[in-house]
Structures are given as structure tokens and as C-alpha cells.
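>>> A predicted structure for the sequence below; I have some questions about it.
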Amino acid sequence: MTDELNEPLGLNEPLEPRPARRRGARAKSLVAAALLCGAGGAALLLSSRDPRAGQPIVVARIETVEPPSAPASAPAERAAVTEEDKRADEIADIEKRSGVKVTRIGGAEPPGALIIRLDEQHTALAPAPDKRLVEKGRSGPLPKIGADGAKPMEVYARPTTISARLPAGAPRVALVVGGVGLNAQLTASAIDELPGAVTLALAPYGADPESVAAKARDRGHEILLQAPMEPYDYPRENPGPHTLLTTRGAGLEDLHWLMSRFSGYIGVVNYLGAQFTADETALTPTLTDIAGRGLLYLDDGTSPRSLVSSLAPRLALTAARADVAIDAGASGEALEKALTQIEALARRNGQAIVAAGALPQTMTRLTRFARELERKGIALVPLSALASRIEDKEARAGKWK
């Protein structure tokens, strides 16, 4: 049974014949399409107006890339050089104007490795020699009391200044370092490295003791004349030319030769002299002359038989005695013991005087000791500060240390 539902769809539709196309028409169509495409391409090229139109073209992606930066250290180094130059100029100017002592490792130029000591400002001392305080002697100029009553021990002394960081009534220590002027290196160390409040005792020998005295005072140190005196085993132990001898009696020629070697000192301290300071006949005229010239006297404390303590008050001599004398051959342990003793004495008595020598084995430790005193609550003062105290409070009462 065949009907519209059971017959395949469209199988029974009558076929209509398609009109045949002519080959010429199809060819024309293809040509027309080609012309249209060519015209479109030409129009595109003309519209772009690109002078390179028709040439080979490579298409590439363009990205924005930051230019490589210079090494980070380069600008910093250039800036650092500029800053270093500025700092060097500033340091040079500060050093020139301030007088601050600067030590550079290896002699480096500013601003190389530095050790800058700012622990103290230079304390100006009165110019020396002061014409009021000089008289002509046979061997050279000698100190004297001025017509106006001015005394060398007062005029040439270093002013006493106590740090505001220390409490009122703080213990005081005077450090006297002798033997300065004999060895160039040790002399330079004593003058430059020790604080200005340290009193220096200069030997009367050497090529130019006047120059050494001037340099020491320029650095703020008050100075003493270290006078050689006769020891018990003289002449086997000979202190040097013009040693004060008991055999010379009341003669003062040697003393005056020693006094004429340099100027600006506040007093005299013995070098050796156990025999001489125990002889009243020889010692009395010497101390009398020292007192009459407005000078003070320091006994270095090495001889228990010294008569200075009994003679000074009645001769109106301003004098002092070292509480501790550091032996020239002291070992490290002995030196530390002596320094500890000084601190204890200063705290107990309110003051202490120590005498030491400018020796290689002691200089470094003495310098550190002197610079540490303030931190320990103790004031470092020049000898003149304590000698005047003794003269005022004890010598007038017939007492002396």
C-alpha cells in the first residue's frame, strides 16, 4: 500500500528539468569576481598610502622594556666620594681651629681611621718666661719673686678646673711624671698622651730643655725642675752633672746652674737624693733659696729619712710629699697595686700625690689610670693645687705630710 504516509518522502515528486547554463556565462562570472577582488585590493592599497606597500612585511610585537639600570653601588660610591671629600675638609678645618689632638692609624689623611681625643680642652698657661719673674744669674736666667709679689709657683701653675660631672668635695689626685726630656720618644708620649692636668718633671739635661719645657706647657702641663741630689752610694750611682752634694755645704752654684736650664717651672723635685735630703746642713740653704724664689718643693717620697717635712714649715716653703712613689722597676702587678693604693688614699684623705717616671713599662698604664679617674669619681688636678692646700692648711700649723 502506497500512500503519502508510506512512500519515501519526495520519492514520487515529479522531476523538473533544470535549465542548462552556458559555459560562457560561468566564465564571465568568474572573471567578474576576480576583477572585483582585484579592485578591492587596489583600493585598499591606495587608501593606505604606505610608500612600502607591496614590499615584504614582517609583523612583530613591540613591547615596552625598561632600560637596564646601573649597578646599585655606582651612584652610592659617587655620592660617598663627594661626602668623604666634604667630611675631610670639615675635619681639617676643625683640627686647625680646635687644637684637638688627633692620632691617625698609619698616618692616614682625613677622614681615615681616627682616634680623636676630646676628653679635655687645652688649658692656657701664662706665658714663660715672665719678665717680672726673672733675674740674671752667673749660669743664666733664674726665677725670682716679682716686685709686685708675684711668684713663679703661682703665675706658671696650671689653673685647677674640676669637672661639673664630679660632686662637690670629690677626692683629688695629683700625678707627677718625672724623667721627661731624656728620651725623645718617651718625652713626646708624656707631653702628648698624658692629660694636661698631669704635672711633668723635666730633667735639666738634654740638647734643648727650654724647647721641651715650652712644648709641655703648650699642651697644658705645669712643670717642675727635677734636681739631681746625692744618693747614699754616690759616686757609684751618679745622677749627673751638677748633682747637689753634701760636700758642697751651703754652696748654691750647682742649684743655680740647674735652675737656669729652662724657664716656666713652678718648683723643684728631687731626683734620688737620699743622702742629701737627710743632711740638714746641706738641705737647709737649698730649701731656703727655693722658697725665696717663690717656688714650691716636692719630695718624691722615696726616702723615709728625708728632713724636708720638718724644715719646710719653718722656712715658709710651700711643699708636698708624694704619698706613693712608683718604683722604676715595678712589675705589672706592683704597678696595679700602687694605683689601687692611690685611689684608696684619695678617698680616705681627700687627696693623694703620686710620683712616677716616664718609662716604657709604665707610660701606657699611667695614661689610662689618669684618664679613668673622673669616671671613678676622682678629680685629676695639677700638683700646685694640692701643694698650696698643704701650705695653707698644714704648714702654717706646723704640720706637713
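Sure, I can see it. Numbering: from 1, shown residues only.
>>> make it CA atoms for all contacts and neighbour counts henceforth
Fine.
>>> any figure for the gap between residue 260 and residue 204?
To residue 204, residue 260 is 9 Å away according to CA to CA, to the nearest Å.
>>> okay, now the one to match up with it:
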Amino acid sequence: MPINKKKTAPKKPRKRSKKKQLTQNMRILLAAGFLLGFVAICLVALVNLRSFFLTDIPPESGVFTYEEPADVIHDLQAYSYADIRELIENQLLNGPDSMGWRKLPQRDNVQVKQIFGDFPSTAFLAELADHIEQADSHAQLKVSRKDGIIHLFWGDELKLELRYQIPKVTRSQQGRIAVIMDDMGSSLSTIHELLGLHITITPSILPGTSKALAATTLLQKEGREYMIHIPMQPRSYPRTNPGKNALLLGQSENETRRLVQSYMDGVPGAVGSNNHMGSRYTENAAAMRIVLDELKLRDLFFIDSRTIGNSVAFSEARKMGLKTATRNIFLDNEDDVTYIRQQIHKMVKLAATNREVIAICHPHKETLEAFRLEQEWLQQQAVQFYSASELVHIY
């Protein structure tokens, strides 16, 4: 039987797309545009990642994030009068210039207090006034140095009057300066540079840094004193990292004491301490009392770096009978030799009227260069440089 073959339908010709084919040049242009867009997105992502992760660099790396000083205030809620009053008590009634005070008769609902001790410096009062202004409150300080009076207003109402002895215009003795260099312990070459200066500068060593123990050995051999730079929680934590094993609010008393003891073991032979960062931690009186009690047991002093204007660290140390002092000026908020030299001159001016001045700086190459350039001028001024332990007091 013949096999019937199925007839195959003839293939219809394919219809051409009405869309025009892209030319090769257009394809290249589209690819280039896509590539540029992708690169731009990557760059934005890298910048964001950099700003996030650089705040978390541990101290062991030798790179540190320096917290802004007390005259730069961020993220503060509006202060009540009670908040401002507490600030005034910490910084003026129990501040570094006060040798005690007594209550005087109230006048027209105005509290009046006699403060014993020197009238606060212009720089100290300016920093305090800036803090009050930036705290978004109704408070205002009005200062009359020639009359020895400081007034605290709340709105238009006078609330507090502090009376001091009228400051003397001139004094005959020389000013006294202690310079502290924070964040040491990651480089022995920086220690050698510091020791090469003809100016007494006290290193403050971060516990746990790679060269901390070697630095203590070198400084002991040279007969130089040094301090512990205690890492504490800043306001911007955790975005800003104070370092491994830092003191944080919420830690138990036992954990806090254990950490402070570990700092002393990590920087053996230290004569005292000051805070690394700590703008949040030093606002908390209860937490600071635990730290200060451990320092007092080892007869170590504490200097308040005042990384926040509302710090209670100095006033609590004073109440507890520790040897203590507070920072008066930062020298190197900007990594610029000219700026740092200007701050060094400002430091000398602060001390020129027989004041005791605590200055804080950091191991920047610009800072060391500024001191090298200014050391001959400094030796000609009516000031003397001391180790930090010589400018702390029990009040």
C-alpha cells in the first residue's frame, strides 16, 4: 500500500519588528550611562559606609575619634530651670575656682550666695555661657568682673546672684600650666618626640593599646609621670566608639570596678587619670562615684577633661576628697599648626595672671610641630610648666 505522506504547510515568512534596530553607537552610549550610574551609586554607598565604620575603629589600630569639646554641644533637649541651676552648681558653686560658699539673705526672691575663691576666668565663663545658650533654655548669665558678681537670669527674672571678692588687677607670681597629651600608647616614637621637647607634658595612656606597657617602661626609665586615659561612653555612642572595654552606663557596679582595676593594671605606675570621650558618662553622678572611689582606693587623682559642659566629674571628685582639677583649654581641636600655635598663646594668656591652667592636646604631628616652633617663645613667658600631679588639689 502506498504510504500517504503528510503535507507540510509552507513556512510563513517572519514578520520583521516595526521597532528600529538599535545602532551600535546607541548601545555603547546606553552601556556607558548604565556603568556611570552604577559607579555613582557605589561611591555614595562607600562614603556612607566610611562615615559609619570609621567611628568604630578600635584604639589598637592607632587611629582615634576625638570627641568634640564642651563648647560644641549637640542633641540637647531644652533645659528647665532646675537643669540650669544644677549646671551652675556643678561649674560655679562646686567648680574649680570655688573654695566653698555661704548662703546670704534672700532679696526679692533672688537667691544670693557668697563664693570663696577666685573669680572664674573669662574663658571658663564664656564656655559655660555658650553651653547655656546652646541648651535652648531661657537662662542667661550676666557677668560683672569689676564688681565681682555673676547673675543668672531666667527670662527677664533675676534668679541667682553669686558674689565673689573683687578680682585684683595684677598679680606678681608666675602662672602655672600643666599640659596633658591624651590618647598615647599606640606609638613609642610619639613618646620619644614628646620627651624631646623642652616643655613638661604629661602623657595620658589609653589602656589596652599596643604599646601601653612599653610606654610605661620607657617613661619610668626617663623619670616622667604619666596618667590613665579612661575610656567612657560619649553622647553619640554607639555611633562613636570609645574603644574596647570602655565604661558604659548600665554596667553593674562590680563590672565598673573590675574595668577600672583593669585600666590600672594595663597602665601600671600611673599617678592619676582623666576621661577619654565620656560626654554621656561624666554627666552621671552615680556612675562617676563608683569610678572615683576605685581611683581613691589607689590614691590616684582624676582630671575632668570636660568633654561636655554639664560634666559632674570634677564636682563629684571634689566632694569625695580626691585630688582633682578640670580642663581649661583644648589646644588642637583643628589639625592645623597655625591654629594650635594660636591656642598655645591663648593658654599662656589664661595663665598670665597667676592662674593654674590645665591644657589638653593629642599626639598629632601638627601638635608636636606647633610645640617645637613655640618652645623657645614659651621659655621666655612669665609661666612655668608642671606635671599634672602638681596642679591637682583636695578641696
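Looks like it came in fine. Bear in mind the structure is a predicted one, so any value in this text is a computation, not a measurement.
>>> follow-up on the earlier one: looking at residue 260 and residue 204 of structure 1, which has the bigger crowd around it?
Using other CA atoms under 10 Å, the more surrounded residue of residue 260 of structure 1 and residue 204 is residue 204, with 26 against 19.
>>> contacting residues around the counterpart of the more buried one in structure 2?
Alignment note (TM-score structural alignment): residue 204 of structure 1 maps to residue 207 of structure 2. Residue 207 of structure 2 makes contact with 185, 228-230, 263, 266-267, according to CA atoms under 8 Å, 6 or more residues apart in numbering.
>>> compare the residues you listed and tell me which is most surrounded.
Greatest neighbour count in these, by other CA under 10 Å, goes to residue 228: 30 neighbours.
>>> what helix or strand does the spatially closest residue to residue 203 of structure 1 that is not a sequence neighbour sit in?
Distances taken as CA to CA, 6 or more residues apart in numbering put residue 226 closest to residue 203 of structure 1, at 5.1 Å, once the chain neighbours are dropped. For residue 226 of structure 1, the host element (DSSP states H and E) is strand 223-229.
>>> gap between that strand and the chain center?
For strand 223-229 of structure 1, the distance from its own C-alpha centre to the chain's C-alpha centre is 30 Å (CA atoms, centre = their mean, to the nearest Å).
>>> so where is it in structure 2?
Strand 223-229 of structure 1 covers residues 226-232 of structure 2 once aligned (TM-score structural alignment).
>>> contacts for the matching stretch next, please.
182-183, 202-207, 216, 219, 242-243, 245-248, 260, 263-264, 267, 269-282.
>>> using ChimeraX, define a selection of the buried residues within those.
Provided next is the ChimeraX selection string for whichever of these are buried by 16 or more other CA atoms under 10 Å:
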select :182,183,202,203,204,205,206,207,216,219,242,243,246,247,248,260,263,264,267,269,270,271,272,273,274,275,276,277,278,279,280,281,282
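>>> could you pick out which of the contacts of stretch 226-232 of structure 2 are located in helices?
Judged by DSSP state H, the subset of these located in helices is 216, 219, 260, 263-264.
>>> can you give me the helices in structure 2?
24-53, 81-88, 122-134, 188-196, 212-221, 253-266, 285-297, 313-319, 337-351, 365-379.
>>> residue 175 of structure 2: which of those is closest?
Ranking these by proximity to residue 175 of structure 2 (CA to CA) places helix 337-351 first, at 4.6 Å.
>>> looking at it, residue 151 of structure 2 is touching residue 125, isn't it?
No. Using CA atoms under 8 Å, residue 151 of structure 2 makes no contact with residue 125, being 11.9 Å away.
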